[in-house]
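A.B. asks: How does the following fold in three dimensions:
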Amino acid sequence: METVKHIKIKDYNYPLTDVRIAKYPLSERDHSKLLIYDKGEIKEDVFYNIAEYLPKNALMIFNNTKVIQARMHFRKDTGALIEVFLLEPYAPADYEQMFQTTSECSWLCLVGNLKKWKGQQLGREINIKGKDVFVKVDYEREHHTSHLIKFSWNNNEVSFAEILDAIGELPIPPYLNRETQESDKTTYQTVYSKIKGSVAAPTAGLHFTDNVLTSVSNYGIDLEEITLHVGAGTFKPVKSDEIGEHNMHSEFVCVHKSTIEKLLLHDGKAIAVGTTSVRTLESLYYVGLKLLKDKDLSEDELHVCQWEPYADDVKQVSAVKAIEQIREYMEEKNVNSIHFSTQIIIVPGYGYKIVKMLVTNFHQPQSTLLLLVSAFLHGDWKRVYDYALSHDFRFLSYGDSSLLIP
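C.D. replies: Just a heads-up that it's a prediction; the model follows:
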């Protein structure tokens, strides 16, 4: 583990100028360029042809999370503008329950212009379904690196989801250096997004259209969905010289029994669409290891810690055996889905257990996502990025895509 922690982040740098960053998506999302890395050979195509490069009878897994309008603005009587950025639900802690709440709720948030807030109650009047609703915002307390904020409103017929739709703003990535536009509400969501909870899109999926999904399915590929709610930590830069000093954020995961069954039918192997799907699938392996030791763990105890995969005493079993433990756990608990959180970090030195192919965009220099890609390609990330830079690929969230086959 110590060798892994001493990885120097400066070794994962490349020249990314502003002109390379795609500020807007293409008008047709499946017309983006596709870089194919196939066991060291690099070529390119158009994304809508991706099915041609996939092995028949494989399993492809998508993250069906939906980006919420997590950024809200409130103005004090003095005129000071306070920004409240939702990170994760606190009370109720369950995402589905949270969005159905009809009187009050609490979130862990980031707060912009906090010094100007000074703890005074903020308020904002809005009109929802023809009715006036007054939303009150109270600062509760600091909570680790975030703040606990309570929301309450005076209309029990209005849910928190409707309040967000009325006054929230979709939080597009900060590196786009522009305001959110109405079009982003569509283009910054995958076509298969369903479960509200993310503050950033799983952007590898933005290239898929219904036509592409149909072509992939017709090619004999099984399609399954998991849910990982992407947190703001996905944009957190690595500020330490060595990766061992970087703290990963936790993210909430939900995997259905049907996906577990499909993984077993495919010998514990999958094609992951996006790094969030990678983090979910690889975390499943370590959840299975925990259950091998103790089948009576609660969902809270299934949390996958940041450096867990690199511990010297990690027991190595097959992916199938680990996944079978999860199926047994679900059968014994009589549940159709498993919920846990993961803080996993994937860096060079990590051995992938479940993910065999990866669809992903081009990531920021010196980021944990670039380390994940390097680990997947056994260190050969630079050739991929050199090719993309020299062949006019577009970078980051609204940029082009790659299919990586190590």
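
A.B. asks: switch to C-alpha atoms for all contacts and neighbour counts from now on
C.D. replies: Noted.

A.B. asks: which stretch of helix or strand covers the closest residue to residue 51 other than its chain neighbours?
C.D. replies: Once flanking residues are discounted, residue 51 sits nearest to residue 216: 5.0 Å by CA to CA, 6 or more residues apart in numbering. Applying DSSP states H and E as the criterion places residue 216 in helix 210-218.

A.B. asks: next structured bit after that helix?
C.D. replies: Moving toward the C-terminus from helix 210-218, the next helix or strand (DSSP H and E) is strand 222-228.

A.B. asks: I'd like to know how many residues surround residue 367.
C.D. replies: 20 (other CA atoms under 10 Å).

A.B. asks: What of residue 164?
C.D. replies: The burial count for residue 164: 17, using other CA under 10 Å.

A.B. asks: Give me the secondary structure label for it.
C.D. replies: What DSSP: H, G, I helix; E, B strand; the rest coil gives for residue 164 is helix.

A.B. asks: Quick check: it touching residue 84?
C.D. replies: No: the criterion here is CA atoms under 8 Å, and residue 164 misses it with residue 84 at 11.7 Å.

A.B. asks: Please give the structure of this sequence too, so both can be compared:
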Amino acid sequence: MRVDAFDFELPGERIALRPARPRDAARMLVVAGNDMADAGVAELPKWLRPGDCLVFNDTRVIPAQLEGRRGEAKIGATLHKRIDLRRWQAFVRNAKRLRVGETIDFGAGVAAIAEDRLPDGSFILAFGGDKPVEVLLERAGTMPLPPYIAGKRATDEEDRADYQTMFAREDGAVAAPTAALHFTPRLLDALAAAGVASETLTLHVGAGTFLPVKADDTEDHVMHAEWGRIEADTAERLNAVRAAGGRVIAVGTTSLRLLESAASADGTIEPFAGDTSIFITPGYRFRAIDGLMTNFHLPRSTLFMLVSALMGLETMQAAYAHAIAGGYRFYSYGDASLLLPERSA
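C.D. replies: Have a look, this model is predicted:
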């Protein structure tokens, strides 16, 4: 499909620069089949059924944004995929001033060699010392806020907590699974009381999620790979949910993409450990999930393509127009949508 089919006008004031407080006070647009309803995240239990299961991503965002120098040149780096204990793939700002073999000094005793430059322009950075890179980042790094927030204000200490979900425990993401930012212990208790179960998986979200789609046609866009894991017992419980007539509702596009990557042709969710670069566009047949809770996404983005694949492009165009007119807040710190296709509404 043509990428411009997924374009829409978004006023700049609709971009949320801070999250709702408390987190579950955010608004939620419910799209069930072709019907829409304005609601709040705290009302989520009434929109689900006993026996349904929410699936969360337990990845933890690391302070993967680094500012350093190569001689007199300022070099910025955003780590986005771990290769091993010492090496990460990174997008580099001012890359024309950096050559393979040169060292970037990030301060606080943290330095890395530009080991290789990849065809997409990113670098392999090899960090010095004997400590895990995640330890070094706690000294020298900052939280990698999305560019549409970082371009409007500086990162601060509040972001270290705000840009982390309550499920975060597995270090490795450089972007938050933002739909889960809306959840609180109080909301989880209310869901459990309503008979709604929850499970977790791990997908380490990469900075590639923010890259614009530069191709004119979706068939020409290449996704960056991200590492994920679904444990065998988690897969078994999720399959049991559907066998009993419950619905598997992914919380966030990251959970959805990993579940779909792990699903067999008949919809059975298999254990999974490895990379996925799944790219979901209209025409895709969903196998593992029955619904999605997600935030509002960028025009022309792979994530808007994904929700259009789930609900239909016209339905999502209408939903986003309603959200914009109704003052919903967009993107990572913004409001939520609950998307229930007609087959599961």
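
A.B. asks: Overlay them and tell me the TM-score.
C.D. replies: Here the TM-score for the pair of chains, by TM-score structural alignment, normalised by the length of structure 2, is 0.92; 333 aligned residues with a CA RMSD of 1.7 Å.

A.B. asks: what inclination does the helix holding residue 216 of structure 1 have with respect to strand 222-228?
C.D. replies: Orientation of helix 210-218 of structure 1 against strand 222-228 (axes from the mean of the first three to the mean of the last three CA atoms, to 10 degrees) gives an angle of 120 degrees.

A.B. asks: Find me the equivalent region of helix 210-218 of structure 1 in structure 2.
C.D. replies: The alignment of helix 210-218 of structure 1 onto structure 2 (TM-score structural alignment) covers residues 185-193.

A.B. asks: Show me what the matching stretch is in contact with.
C.D. replies: For stretch 185-193 of structure 2, contacts defined as CA atoms under 8 Å, 6 or more residues apart in numbering pick out 24, 42, 44-45, 197.

A.B. asks: The same query, at a cut-off of 10 Å, please.
C.D. replies: 23-24, 41-46, 48-50, 52-54, 166, 184, 194-198 (CA atoms under 10 Å, 6 or more residues apart in numbering).

A.B. asks: Out of those residues, list just those in helices.
C.D. replies: 44-46 (DSSP state H).

A.B. asks: quick check, nearest of these to residue 258 of structure 2?
C.D. replies: Distances from residue 258 of structure 2 to those, taken as CA to CA, are shortest for residue 44 (22.9 Å).

A.B. asks: right, and that closest one touches residue 26 too?
C.D. replies: No: proximity of residue 44 of structure 2 to residue 26 does not meet the contact threshold set by CA atoms under 10 Å, at 11.1 Å.

A.B. asks: circling back: tell me, what's touching residue 164 and residue 84 of structure 1 both at once?
C.D. replies: 70-72.

A.B. asks: Would you mind checking these for buried ones?
C.D. replies: The neighbour count (16 or more other CA atoms under 10 Å) marks 70-72 as buried among these.

A.B. asks: Secondary structure element holding the residue lying farthest from the centre of structure 1?
C.D. replies: No residue in structure 1 sits farther from the centre than residue 78, which is 37.4 Å out by CA atoms, centre = their mean. For residue 78 of structure 1, there is no host helix or strand (DSSP H and E).

A.B. asks: wait, what's in contact with it?
C.D. replies: Taking CA under 10 Å, 6+ apart as the contact definition, residue 78 of structure 1 lies against residue 116.
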